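Chemist: this is a predicted model, with the sequence first.
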Amino acid sequence: MQSAKDMAASAKAGMEKTKATLQEKGERMTTRDPLQKEMATEKKEERIDEAELRKRDAQAQHEAQYRNTGTGTGANTTGFGTGGTY
């Protein structure tokens, strides 16, 4: 479950990074001012960094949730092999 959540966080970050890149390209195409082009690039880099931080925060949260679910205590967390006879 944790890896699925991590994959979802990674995919979301990837989409945010792509969106930031496309917005930057659009802003760069609509202006001739080098300063505005540079500002668009800086905004893109900030958005990409924020997306990466959100992804890492989500992964750290998933790791903490995984560690706090009782794993490592001998508890059966898989839902299989409940100990009954079949």
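Modeler: Yep, it's here. Quick caveat: nothing in here was measured; it's all calculated off a predicted structure. Numbering: from 1, shown residues only.
Chemist: contacts and neighbour counts: CA atoms only from here.
Modeler: Fine.
Chemist: what sits against Gln2?
Modeler: Neighbouring residues of Gln2 by CA atoms under 8 Å, 6 or more residues apart in numbering: 62-63, 66.
Chemist: next one: it from Gly70, what distance?
Modeler: Taking CA to CA, to the nearest Å as the measure, Gln2 falls 14 Å from Gly70.
Chemist: same check on Arg47?
Modeler: Arg47 is 36 Å from Gly70, by CA to CA.
Chemist: put this beside the first:
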Amino acid sequence: MQSAKDIAASAKAGMEKTRATLQEKGERMTASDPLQKEMATEKKEAKIHEAERRKHEERRHNAAVADHAGVLGGHDHHTVGGVLGGHDQHHAGGGVLGGHKHTTGAGLGHPAAGTDHTAPGYGTGGTY
């Protein structure tokens, strides 16, 4: 699925290509020399290629940003001290990273670091 940024990049490139085509038509209508008409067409093609190049560059950039965000903001990371943002992180450090609350693990079915994992009071309280 395309991201909103990719859709915006495609729309912008489409507008630039339409603008180049309209400009070429105007230049061809006013030009009397076949060489000027040919130059107008070449200029249009160059603008179209540049718009496509920028669109693809922006898509690559958006994909790189998304990949980077995935590394930093994944789901269900279990770490000690916690350095990643994401959802449902249980670690010994506590605090807030990546915009989500992170807990120490005690009372969540995960014993806090350095505790006896077999002691009563840990777990979900049932079977699953």
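Modeler: Looks like it arrived, so ask away. All figures in this text were calculated on a predicted structure; none of them were measured in a lab.
Chemist: TM between them?
Modeler: Once superposed, chain against chain, the TM-score is 0.82 (TM-score structural alignment, normalised by the length of the first structure); 80 aligned residues with a CA RMSD of 2.4 Å.
Chemist: re the thing from before, drop anything exposed from the contacts of Gln2 of the first structure.
Modeler: Buried subset of those (neighbour count, 16 or more other CA atoms under 10 Å): His62.
Chemist: from the contacts of Gln2 of the first structure, which ones fall inside helices?
Modeler: Counting by DSSP state H, the part of these found in helices is 62-63, 66.
Chemist: now, which of the residues you listed sits nearest Thr21 of the first structure?
Modeler: Using CA to CA, His62 comes nearest to Thr21 of the first structure of those, at 27.4 Å.
Chemist: for the residue nearest the centre of the first structure, give me its contacts.
Modeler: By CA atoms, centre = their mean, the first structure has its centre lying nearest to Lys55, at 2.6 Å. Shown in contact with Lys55 of the first structure (CA under 8 Å, 6+ apart): 9-10, 12-13.
Chemist: in JSON lines: these, plus secondary structure and neighbour count.
Modeler: What follows is the contacts of Lys55 of the first structure, written out as JSON lines (DSSP: H, G, I helix; E, B strand; the rest coil; neighbours: other CA atoms under 10 Å):
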{"residue": "Ala9", "secondary structure": "helix", "neighbour count": "21"}
{"residue": "Ser10", "secondary structure": "helix", "neighbour count": "19"}
{"residue": "Lys12", "secondary structure": "helix", "neighbour count": "16"}
{"residue": "Ala13", "secondary structure": "helix", "neighbour count": "22"}
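Chemist: for these, which one is nearest Thr82 of the first structure?
Modeler: Ala9 (31.6 Å).
Chemist: setting aside sequence neighbours, what's the nearest residue to that closest one?
Modeler: With sequence-adjacent residues excluded and distances taken as CA to CA, 6 or more residues apart in numbering, Ala9 of the first structure is closest to Lys55, at 5.4 Å.
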